Structure formats: C-alpha cells, structure tokens
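# Compute the structure for the input listed below.
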Amino acid sequence: MLDLASLDIAPLADKAEALLRSPLLTLLHNAASVHRTHHDVEDIQKASLLSVKTGGCPEDCAYCPQSAHHKEVGLQKEHFMSPDLVIEMAAQARAMGADRFCMGAAWRKVRDGAEFDAVLDMVRGVRQLGMEACVTLGMLQPHQAEALADAGLTAYNHNLDTGPEFYGEIIGTRTYRDRLETLNYVRAAGITICCGGIIGMGESLRDRAEMLAVLASFDPQPESVPINALIPVLGTPLGHLPRIHPMEMVRMVATARILIPKTRVRLSAGRDGFSVSDQILCFMAGANSIFYGDVLLTAPNSGLPLDDALFETMAHIES
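Here you go, the predicted structure:
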C-alpha cells in the first residue's frame, strides 16, 4: 500500500539528487550500463495519445490548458468522443507504427454512467486491435479500477507531477494522498502503473529528486515512467516560464533509469523543442518509449515526419 507518511524517501532522494548533480558523461555512462542490463536498447516503443474529452476540467493544475480555472487560455472545449471513432483512430495509429494507445479525459474523477461505460468499450476495442491500452481519467474508486481491468486495460496513467514538497505550488484541488490512493486501487486491480511527472515548473533539483524517490519507493516499482518537460501555455499560471534545456531532460531520464531500472522510461511532452541529437542522448540515457504523433492531448508533439527522420537516423545503415 502506497502511503507517503510511511515512506522514508530521504535516503533515495539524496541518491537521486547526487545523480542529478553528477558529471553528465559519468551519469550517461552509468545509466546506459543499467539500461543495457535490463533492456534491448533497440526496443523503443511508439505510443499514441488521444484526448477523448477535452477541456472543462475542474482541477486547477497550474500547467494545464484544459483546466476550467484558466479561462484566458481560450481552449475549445470538445465533447466526449464516441467509442467507434476512438477505435478507428487507434487503428490508424497502429497502421503508423504505434503499439500502445493512450486515451485521456479531462475529468477530476471517474463517474459511473454512460461515459465510463463508453471508455470500457474503447479499451475493449483497442485491445481487440492487438494494441496495449492505457487511460488517464483522474481519480478512481476500487470498483472502477476492477471494471477497467476486466475490460483488458493494460495501464493506468496517473502522474505525481512533482515532488511532495512542491506539489502544493502547482495543484490545490487534489492532494498527493489522493494520487497515491488511486494508484493503490490500480495496482490492487492488477493493472500496470504509468506514473511520472513534469520538470520545468519552477521546482528545485531537490523536488525532482524527491519525485523520483517516491516513484522508486513503490513496491513493485511502476512499469512505466513518463518524463515530461513543461510546455508553457499562455493563460496558465506557468505560461511565462522558459522551456528547460534539453540536458535537464537527459539528466532526469538517466536518473530515472538508474533508480527504476526495469521500467519503460517514456520521453513525453516537451520533446518538440529537442533536436534529433538531444533525443538520441535521451535514448542513450535510458528512455525507451515516445509518444508518436502530432499532438499530445492538447500540446504540440514532434510530429510524424520528424519522428520518422529520428528513427531513420538511428537505423542500421545498409551498404
């Protein structure tokens, strides 16, 4: 059972902070060694992400343009998508090379009813395509987690976002305990956990270390850890912040790989601002998944042509 009060994260946070501060080449070498011990370095999973219900979220997450609190963003609210359309888009993603399809709804929590039943249909449809299915729907109750498991859900995404000490600076409508409670329900239902966070929100290096320490303290550790770089959106409280330097992402990926060696580290939001070389360094540091496509929920992504060029650059060169 995940319970922040019972977790002594200080020793792991000290280790994580030391890694984040270590010389980059040494950190890269150590992370690459761990990565090769546990993974095939050529195995980089392509996942596709779709917003099935956009905007109007009652949460106040400072980074998120989908929050109803950030009225100056001007995001066009979209109604809940039909399962048939979602499954059709999943099939298109599979045809383009994705083998994991992730669906997000801008909800604070799941409510029983027609829309949740539709999500279950989406999960069943994606699984019937032979793809992994992941959803991010906000907070869950145990019976809802069990229903998702029965539908064949592969993974539930529920990010911590940041370290516990900085969390209150970013979100006021949901507690860290709330997040851990949902993750407990997910794990109890037998669904794998996809849980990571965002860097570049004004947090300290210690905050990043503490987030990784919490993740590394999970037993078992998360099967999937997405690392996101903030995409500042005008109209949100963090819209004025600069983008992070790509090497901050490299350090974060490398440290996550060392502390959580068997997980898939997902190079997620923010890589649209990274060069091919930056992203290859992230793969060397231990990232082994990307979101493949033009949009991440409502944020820009690298785009299919650039991603195809990235994988072509890394491919074996024929004589």
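
# can we go C-alpha only for contacts and neighbour counts from here?
Noted.

# Report all helices and strands that the strand ranked longest in the chain contacts.
In terms of residue count, the longest strand belonging to the chain (DSSP state E) is strand 45-53. When contacts are defined as 3 or more C-alpha pairs under 8 Å, 6 or more residues apart in numbering; DSSP states H and E, strand 45-53 packs onto helix 83-95, strand 100-105, strand 287-291, strand 295-296.

# Looking at the ones you listed, which is nearest to residue 119?
helix 83-95 (7.1 Å; C-alpha to C-alpha).

# got a list of contacts for that closest one?
48, 52, 99, 101, 118-119, 121-122, 125-126, 129, 131 (C-alpha atoms under 8 Å, 6 or more residues apart in numbering).

# where exactly do the helices run in the chain?
10-21, 24-38, 83-95, 114-128, 142-151, 167-170, 176-188, 205-217, 246-259, 276-285, 304-314 (DSSP state H).

# returning to that earlier point: next one: the longest strand of the chain to chain centre, how far?
11 Å (C-alpha atoms, centre = their mean, to the nearest Å).

# what angle separates that strand from strand 100-105?
Inter-element angle recorded for strand 45-53 and strand 100-105: 20 degrees (by axes from the mean of the first three to the mean of the last three C-alpha atoms, to 10 degrees).

# would you turn the helices and strands packed on strand 45-53 into JSON lines with mean neighbour count and distance to residue 257?
Listed next are the helices and strands packed on strand 45-53 as JSON lines, based on neighbours: other C-alpha atoms under 10 Å; distance: least, C-alpha to C-alpha, whole Å:
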{"stretch": "helix 83-95", "mean neighbour count": "18", "distance to residue 257": "27"}
{"stretch": "strand 100-105", "mean neighbour count": "24", "distance to residue 257": "21"}
{"stretch": "strand 287-291", "mean neighbour count": "25", "distance to residue 257": "8"}
{"stretch": "strand 295-296", "mean neighbour count": "20", "distance to residue 257": "23"}
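
# Could you also give me the structure for this second sequence? I'd like to compare it with the first:
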Amino acid sequence: MMEIKGKKALRHDWTKEELLEIYNKPLLELVYLAASVHREWHNPEEVQISTLLSVKTGGCPEDCSYCGQAARYHTDIKVQALLPTETVLAHAQKAKDSGSSRFCMAAAWREVRDNRDFDRIIEMVKGVNEMGLEVCCTLGMLTESQAQRLQEAGLYAYNHNLDTSEEFYDEIISTRRFDNRIETIKNVRKAGITVCSGGIIGLGEKPEDRISMLRTLANMEKHPESVPINALARVAGTPLEFLPKVDVWEMVRMIATARIVLPSSMVRLSAGRIEMNEVEQAWCFMAGANSIFTGERETLLVTPNPGVDEDMSMLSNLGLRPMVVKREAFCNSSL
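The predicted structure is shown next:
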C-alpha cells in the first residue's frame, strides 16, 4: 500500500497507476486519508467563499459540448455584452460585504483580443484589486503579453480549466486543442499570476480520464493554487443535456483524490452544488473541498447555484466559517 505523509508528500511525478490506486480505495478509507491530508495543509474549519460574475455572456464561437454559451447551440441563455465597469465593481463590493474573499470575472470569449473590451477588463481588475479582494479572471486563451498586462493591473489568479483528459478532450471540444489550454496556463505562470485549473466530471468520460486530468495538474512544475471540481450542469440545448446526473460519491472520490495529490491547492466544489443537499456537500468538505462559489444572483455563470444566505446557513450548520483573506491591493512586485 502506498503511504501518504502529509506535507512531505508534495510530488510532481505521479503515475496513472498510483492515482488509480488512490481513486479506487474503499470510500471511507479514501475520505479518511483525504481528510488527514487536508488537516496537514489547511484549516479544516475554513471555507473560502468566492463569487463568480459573468461580465460578458453568450455568443461564444467555440463548440464545448457542455456549454450553454456556445453560439451554435439553441439554449435559453441570453447574449449579454460586456457589463459597464461600475456595474461590475458594485457587484464586487456587494460580494465582499457578503463574505467573499475572491471575485472572479468571466467573459465568454474564445481568446482575449487586444481591443477596447480588454482595456475595460483591465480597469475592472484594477478596481476589484483596490478593494483588497483576490481578483480572478477567466477570459479564454491568453498570450504572454496579455497575461503580463493583467498581472500589472493587479490580477491575482487566472482560471483556465483543462475540462477533461487529453485523451478524451476531442470528444468534447473541436475548436481548440488540449495543448492550447496548457499553453495559456504556461503564459499565466510566466506573468507571475496564480493558476486556477480543474475540470468537469460527468461528460461521458471514464474514471481513467478523470485520473489523467488530475495527473496533468499534479505533475505540473508548480501545482495550480486552485483546482475547481465541477459536476456537469446539463444545459438544455447542448449536446450533453441528456447525460445522467453525476453521482455524489463520484464527486466525493474526485475531490478526495484531488486533495491527496494536490495537497497545497484550494479544492473548489464548483458546478453541480445545486443538485446536492447539505449532507452531500458536507461529505465533499470532509473529503477536502475548502472553497465554494456563491452569488447574489444564485447562478454560477449561467447555471443555477445556491445563494449567499443558503450557503452561510449551511456553513453555520456544519461548524464552518468563511475564510478571511487579509491583503492590501497589490502590485506586480508582490507576486
């Protein structure tokens, strides 16, 4: 049996066989092991509250099979142009007042372009950074120079999910390559921005694909500081709308495995929470999840999500509290 020794186990050379051995452990043993690792690296009583706002919605030219924002699919999602800066900053302030320590802005773009819209994103980043929040963006593919501009504006983190394994990737997306995602993550690293990267389960993949995705993340030269674990949100009008709901124990297994092999990372219980009751979410926290997305609009981008009041009540019931991140607005010299 492989031995895990808490903080001494930070590794970047995992094999697929090792990860499968962990993933396939008896469930209670797996959760116990993950909870033990979690306590070595993190305060188990704290959960980071993050707010995600769609600042530009719909009309995306990509064909991600799970995404209701792809222009080619007929969904009920309304296209929304880039929000005014003052509107975004008002949402950020409200998120901070509600207990969020991270504010993430998402734009349904295939890639960032050097135009007025990107200039406006830069102003949004500066404004949110000045509030003392961890400011995050997810804007699609990014060049090294664009990442540098974001870093200079005060961007703390950039989200760019792998979505799934390299082997299964072409079954889900054809408009970009898996290597494109890796290249964007490298550009983010070069600019000194922290990385938020995870994936989605329930896309029709095999457990081996989930393991392969985690292996890619865990064997990076530097682990992503944040790893979102999403369950497929089945959006009507997308090619994956009729796939079955992800079983909660599959989520628990995935979160526990991520916690064990990425011990220093924040593991984010992301999409899919709306279909999980309080007890099921508690299992995810026990397995090592220590961050959630919440929001006043009760949406996660364009899919349903629990609201702030509901989440705060759940945390209170479980004896958990929002993580407090004390930071001043930072400049590029602090990264």
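
# sorry, back to before: quick check: the two most widely separated of the contacts of helix 83-95 of the first structure?
Using C-alpha to C-alpha, the two most remote members of these are 99 and 118, lying 21.4 Å apart.

# Which of these two has more residues huddled nearby?
The residue with more neighbours, out of residue 99 of the first structure and residue 118, is residue 99; 20 against 16, by other C-alpha atoms under 10 Å.

# which residue in the second structure lines up with the more buried one?
Using TM-score structural alignment as the criterion, residue 99 of the first structure maps onto residue 101 of the second structure.

# what number of residues lie near the closest residue to that match other than its chain neighbours?
Spatially, and ignoring its direct neighbours in sequence, residue 101 of the second structure is nearest to residue 133 (5.4 Å; C-alpha to C-alpha, 6 or more residues apart in numbering). Residues near residue 133 of the second structure, counting by other C-alpha under 10 Å, number 27.

# and the counterpart of residue 133 of the second structure in the first structure, what does it touch?
Under the alignment (TM-score structural alignment), residue 133 of the second structure maps onto residue 131 of the first structure. With contact set as C-alpha under 8 Å, 6+ apart, residue 131 of the first structure has these partners: 94, 99-101.

# redo that, cut-off 7 Å
Residue 131 of the first structure sits next to 99-101 when contact means C-alpha atoms under 7 Å, 6 or more residues apart in numbering.

# one step back: tell me the residues of the second structure aligned with the longest strand of the first structure.
Taking TM-score structural alignment, strand 45-53 of the first structure hits residues 48-56 over in the second structure.

# Mean deviation, the matching stretch versus the first structure?
For stretch 48-56 of the second structure, the mean distance to aligned residues of the first structure following superposition is 0.2 Å (mean C-alpha distance after the TM-score superposition for the first structure).

# residues contacting the most centrally placed residue in the first structure?
What sits nearest the mean C-alpha location of the first structure, by C-alpha atoms, centre = their mean, is residue 226, with 3.4 Å. If a contact means C-alpha under 7 Å, 6+ apart, then residue 226 of the first structure has 195-197, 265-268 as its contacts.

# and which of those is nearest residue 68 of the first structure?
residue 197 (21.2 Å).

# For the closest one, list the residues it contacts.
Shown in contact with residue 197 of the first structure (C-alpha under 7 Å, 6+ apart): 159-162, 226-228.

# now the counterpart of it in the second structure, nearest residue through space, not along the chain?
Counting by TM-score structural alignment, residue 197 of the first structure lines up with residue 199 in the second structure. Leaving aside its chain neighbours, residue 199 of the second structure sits nearest to residue 163 (3.9 Å; criterion: C-alpha to C-alpha, 6+ apart).

# aligned partner of residue 251 of the second structure in the first structure?
Counting by TM-score structural alignment, the partner of residue 251 of the second structure is residue 249.

# Distance of its match relative to residue 285 of the first structure?
Distance, residue 249 of the first structure to residue 285 of the first structure, using C-alpha to C-alpha, to the nearest Å: 10 Å.

# Buried residues, stretch 301-319 of the second structure. List them.
Within stretch 301-319 of the second structure, the residues scored as buried using 16 or more other C-alpha atoms under 10 Å are 301-308, 311-312, 314-315.

# Next: stretch 67-82 of the second structure.
67-71, 73, 75, 77, 82.

# now that stretch, how far from the chain's geometric center?
Using C-alpha atoms, centre = their mean, the offset of stretch 67-82 of the second structure from its chain centre is 20 Å.

# Could you identify the residue of the second structure that aligns with residue 270 of the first structure?
So residue 270 of the first structure corresponds to residue 272, using TM-score structural alignment.

# Apart from its neighbours in sequence, what residue is nearest its match?
Counting by C-alpha to C-alpha, 6+ apart, the residue nearest residue 272 of the second structure is residue 231, at 4.8 Å.

# just to revisit the earlier point, can you tell me the residue that sits opposite the residue nearest to the centre of the first structure in the second structure?
Checking TM-score structural alignment: residue 226 of the first structure goes with residue 228.

# again with residue 210 of the first structure
Aligned partner of residue 210 of the first structure by TM-score structural alignment: residue 212.

# Spit out the contact partners of that match.
Shown in contact with residue 212 of the second structure (C-alpha under 7 Å, 6+ apart): 16, 165.
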